[in-house]
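Colleague: Sequence and predicted model, in that order:
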Amino acid sequence: MVRPTRRALVLAAGAALAAPARAQAFPSRPMRILVPFAAGGTTDILARAVGERLSVALGQPVVIDNRGGAGGTVAGEAFARSDPDGHTLLVATASLICINKALYARMPFDPDTDFLPVAMLAQQPNVLVVNPRVLPMPTLAELVAHIRAHPGQVNYGSAGTGSQLHLTGEMFRAAVGVDMTHVPYRGSAPAMTDLVAGNVPMMFDGLGTALPQVRGGAIRALGVASTTETAALPGVPPIATVLPGFLSVNWTGLFALRGTPEPVLARIDAETRRALAGPEMTTLFRDRAFDPMPIPRSDLPAFVAAESTRWRDAVTASGARAD
């Protein structure tokens, strides 16, 4: 029997120690962030800004992969088929994570069991906007009183049946307590065009997309669907001051696949938080009317679960189905 030399033993021990280190090395190759919307939109801009900073911090290229279609299902399915090693991540909104599973009878993945929230990136409240020539009421309380005095006679536009903006309108209708007529459009842009023209009197829109028209005076913002005022619309109250408990916030989060090693999740979380705290991101948040979401990672599953319940109830009340 040939006994190993001392040098061989040392080399073998070194290799044994190095193997776990190599296995734990992250990232070991370029990373990919899937975005369920086309390039140039709000979610894409946020994903690219975060991706650039993660690339610098992690020492690997971060590629943004836009996979629009089917309300985010196309990106979600591609993500679900990737490896749970942290090299592929998903930037997703409440629509993909919380709303779609209530809208669709069947989905090729389950965001509850397949995906894991790693970090919240930003949030924007939805905002109630009106055409002041059609609905001249200067305050939210007066608008609510007008709608209650004219049941079934006030229409509201939306970005389409089952969209977050439609469901927000349905939550508003339920909170006001009288019938309103939903007018669906093929997206937020054509709905806003008709709002400005006076063809539809009111709608909910994302704060970032509504701001130019509000600031230009074409439409009036009467309430934000957040718990507090937003710096982008000083003086515009939360809708909850008139309709208690009303809340509709469009958040964007970074998700990994369930089964991703904990050290990888921890590093992604830490570097993402560091990126969001930088001066460039602070400027982006201000310019795009984003608000930060400093929720600890340990609290994110409960947050997502609560949001899922909120939007499931809104889908059920609206009767909307996507298939």
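Modeller: Received it, and whenever you're ready, just let me know what you need.

Colleague: Please make it C-alpha for all contacts and neighbour counts, starting now.
Modeller: Noted.

Colleague: Where does the closest residue to residue 65 other than its chain neighbours sit: helix, strand or coil?
Modeller: Distance criterion CA to CA, 6 or more residues apart in numbering; nearest residue to residue 65, sequence neighbours excluded, is residue 34 at 4.8 Å. Of the three states, residue 34 takes strand under DSSP: H, G, I helix; E, B strand; the rest coil.

Colleague: How about the one 4 residues further on?
Modeller: Classification of residue 38 by three-state DSSP places it in coil.

Colleague: Number of residues surrounding it?
Modeller: Neighbours of residue 38 under the rule other CA atoms under 10 Å: 14.

Colleague: Quick check, it in contact with residue 68.
Modeller: Yes. Residue 38 lies in contact with residue 68 (CA atoms under 8 Å); the separation is 5.5 Å.

Colleague: Please identify the helix or strand for residue 171.
Modeller: In this assignment (DSSP states H and E), residue 171 forms part of helix 164-176.

Colleague: Next, the buried residues of that helix.
Modeller: 164, 165, 166, 167, 168, 169, 170, 171, 172, 173, 175, 176 (16 or more other CA atoms under 10 Å).

Colleague: and the third one, how far is that from residue 262?
Modeller: Taking CA to CA, to the nearest Å as the measure, residue 166 falls 38 Å from residue 262.

Colleague: Go ahead and confirm the residue nearest to residue 65 touches residue 89.
Modeller: Yes. With contacts counted by CA under 8 Å, residue 34 reaches residue 89, the gap being 6.2 Å.

Colleague: which residues touch residue 303?
Modeller: By CA atoms under 8 Å, 6 or more residues apart in numbering, residue 303 lies in contact with nothing.

Colleague: gap between the helix or strand it falls within and the chain center?
Modeller: Here residue 303 is covered by helix 300-318, with elements defined by DSSP H and E. Here the centre of helix 300-318 is set off from its chain's centre by 13 Å, with CA atoms, centre = their mean, to the nearest Å.

Colleague: same question, stretch 166-186
Modeller: Using CA atoms, centre = their mean, the offset of stretch 166-186 from its chain centre is 21 Å.

Colleague: Which residues outside stretch 180-196 are in contact with it?
Modeller: Against stretch 180-196 from outside (CA under 8 Å, 6+ apart): 130-131, 151-161, 166, 169, 173, 200-203, 205, 218-219.

Colleague: With stretch 151-158 instead?
Modeller: Outside stretch 151-158, the residues touching it (CA under 8 Å, 6+ apart) are 147, 165-166, 169, 178-185, 187-188, 191, 195, 200-205.

Colleague: Tell me which residues of it come out buried.
Modeller: 154, 155, 156, 157, 158.

Colleague: Among those, name the ones in strands.
Modeller: Among those, the members falling in strands (DSSP state E) are 155, 156, 157, 158.

Colleague: hold the first one in mind and look at this next one:
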Amino acid sequence: MTLVVPYPAGGPLDTSARIAAEGASAQLGKITVENKPGAGGGTGADLVAKAPKTANMVLMGAVATHAVNPWLYKSFPYDPIKDFKPLVLVARTPNVLVMNAEQAKRLDINTTTDLVKYLKSHPDQLQYGSGGNGSIGHIAAEMFKSLTNTRMAHHPFQGSSPALKALQAQQVALVFDNLASSLPLIQAGKLKALGVTSLGRDESLPNVPSINDEVQGFNVVTWFGLFAPASLPDADAQRYASAFSSAMQSPAGKEKFKKMGITPEELSLDGFARFVRSEHSKYGFLIKAAKIKIE
């Protein structure tokens, strides 16, 4: 079996894929992890979508490959719903709404509610940064603006790292960023965390509330999971899902994921498929409403 990761080596999806592959190999035989980055994950995902039946490939897909990117591009090479058979949801991780700590103090913004009040009384005066047009940070901010009926301009960067650097330099006022990358800056007191983007709090930031507590309906999480081509027989899908789930939920697997700050999920097959369809529909609505496009 080949497990395709549609992103460069070393990231959380790649590491998670290798943990899952190592653990499942006892039941499924040798599993080779191959990185096929490009087109925001589209290159590797398309490779698996169009794989011949004899190839025995699975994909470490994500919110980008199956829920976001298909709505961003005018022409897209694969159908994220029809071309795949979802196997196992691996993990869901929240983003976090952060401000430069000095600027937040100067503007007297300590909570999401404070931010909303400031934006309503100072429309278009704050600018938010993101890792680029169509990134989760971009979509989260547009969802936030829509739910709170507020206005602020968008400054896209080439990746989340430059966006965080701009935030530290006060070139932008706020960023919806990956929790893992922002956490050291939050702990160092350089960034002020106003809220996490999941429905509940995150154990990494137990004193930071969910944005949904103050802005009802707000829920944006990064997720990733294993997919097979749609042509895979149901019996094989069941076998694959069981093997990967067992690897993730084993004591050794859980310990490895814990070191990454990840708790492995238990959603598989039909439950995971329903989740993917729901996420695909949700982001389609958000992206159309915000008129986000990538040519």
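Modeller: Cool, the structure landed. The structure presented is a predicted model; accordingly, all values stated were derived computationally and were not measured.

Colleague: Can you say which of the contacts of stretch 151-158 of the first structure are buried?
Modeller: Of these, these count as buried by 16+ other CA under 10 Å: 147, 165-166, 169, 178-180, 182-185, 188, 191, 195, 200-205.

Colleague: Now, those that are in strands?
Modeller: 182, 183, 184, 202, 203, 204, 205.

Colleague: and which of those residues is nearest residue 321 of the first structure?
Modeller: residue 184 (13.6 Å; CA to CA).

Colleague: which position in the second structure aligns with that closest one?
Modeller: Correspondence of residue 184 of the first structure to the second structure, assessed by TM-score structural alignment: residue 156.

Colleague: so what corresponds to residue 163 of the first structure in the second structure?
Modeller: Per TM-score structural alignment, residue 163 of the first structure is aligned with residue 135.

Colleague: could you check the distance from its match over to residue 39 of the second structure?
Modeller: 13 Å.

Colleague: So for these two, which residue has more residues nearby?
Modeller: A count of neighbours by other CA under 10 Å puts residue 135 above the other of residue 135 of the second structure and residue 39, at 19 against 13.

Colleague: right, and residue 191 of the second structure touches residue 103 too?
Modeller: No. Residue 191 of the second structure lies out of contact with residue 103 (CA under 8 Å); the separation is 9.3 Å.

Colleague: With neighbour numbers in mind, choose between these two.
Modeller: residue 191 (24 against 17).

Colleague: For that one, which residues are in contact?
Modeller: Counted by CA under 8 Å, 6+ apart, residue 191 of the second structure has contacts 98, 99, 100, 101, 168, 182, 185.

Colleague: go on, residue 101 of the first structure?
Modeller: So residue 101 of the first structure contacts 107, 110 (CA under 8 Å, 6+ apart).

Colleague: Let me know the helix or strand that the counterpart of it in the second structure is in.
Modeller: In the second structure, the residue paired with residue 101 of the first structure is residue 70, using TM-score structural alignment. Using DSSP H and E, residue 70 of the second structure sits within helix 69-72.

Colleague: All the strands of the first structure, in order from the start?
Modeller: Using DSSP E, strands in the first structure cover 31-35, 62-66, 88-93, 115-130, 155-158, 181-184, 202-206, 220-224, 249-257.

Colleague: now those as TSV including distance to residue 273 of the first structure?
Modeller: Below are those laid out as TSV (distance: least, CA to CA, whole Å):
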stretch	distance to residue 273 of the first structure
strand 31-35	16
strand 62-66	16
strand 88-93	15
strand 115-130	8
strand 155-158	33
strand 181-184	37
strand 202-206	24
strand 220-224	26
strand 249-257	11
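
Colleague: Ok, which of those comes nearest residue 242 of the first structure?
Modeller: Using CA to CA, the nearest of the strands of the first structure to residue 242 of the first structure is strand 220-224, at 9.3 Å.

Colleague: Give me the range in the second structure that that closest one lines up against.
Modeller: The aligned range for strand 220-224 of the first structure is 192-196, by TM-score structural alignment.

Colleague: can you check stretch 303-320 of the first structure too?
Modeller: By TM-score structural alignment, stretch 303-320 of the first structure lines up with residues 275-292 in the second structure.

Colleague: List the buried residues of that stretch.
Modeller: For stretch 275-292 of the second structure, by 16+ other CA under 10 Å, it's 275, 276, 279, 280, 283, 284, 286, 287, 292.

Colleague: Also stretch 275-293 of the first structure?
Modeller: Neighbour-count burial for stretch 275-293 of the first structure [16+ other CA under 10 Å]: 275, 276, 281, 285, 288, 289, 290, 291.

Colleague: before we move on, back to that, mutual contacts of residue 34 and residue 89 of the first structure, please.
Modeller: Taking CA under 8 Å, 6+ apart as the contact rule, residue 34 of the first structure and residue 89 both touch residue 79.

Colleague: re earlier: list just the nearest of the buried residues of stretch 275-293 of the first structure to residue 267 of the first structure.
Modeller: residue 275 (12.1 Å).

Colleague: Identify the residues contacting the closest one.
Modeller: Contacts of residue 275 of the first structure by CA under 8 Å, 6+ apart are 50, 53, 54, 281.

Colleague: That one -> the second structure?
Modeller: Match for residue 275 of the first structure (TM-score structural alignment): residue 247.

Colleague: so what corresponds to residue 209 of the first structure in the second structure?
Modeller: Using TM-score structural alignment, residue 209 of the first structure sits opposite residue 181 in the second structure.

Colleague: ugh, typo on my part, it should be residue 74 of the first structure
Modeller: Match for residue 74 of the first structure (TM-score structural alignment): residue 43.

Colleague: so its match makes contact with residue 6?
Modeller: Yes. Counting by CA under 8 Å, residue 43 of the second structure touches residue 6, with 6.6 Å between them.

Colleague: So if I had to pick from these two, which one is more boxed in?
Modeller: Ranked by neighbour count (other CA under 10 Å), residue 43 of the second structure and residue 6 place residue 6 first, with 28 against 18.

Colleague: Relative to residue 91 of the second structure, how far out is the more buried one?
Modeller: 16 Å.

Colleague: Then residue 47 of the second structure?
Modeller: 23 Å.

Colleague: Same check on residue 289 of the second structure?
Modeller: 27 Å.

Colleague: follow-up on the earlier one: may I see the ones in strands among the buried residues of stretch 151-158 of the first structure arranged in a markdown table, with distance to residue 19 of the first structure as well?
Modeller: Formatted as a markdown table, those follow (distance: CA to CA, whole Å):
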| residue | distance to residue 19 of the first structure |
| --- | --- |
| 155 | 64 |
| 156 | 61 |
| 157 | 59 |
| 158 | 55 |
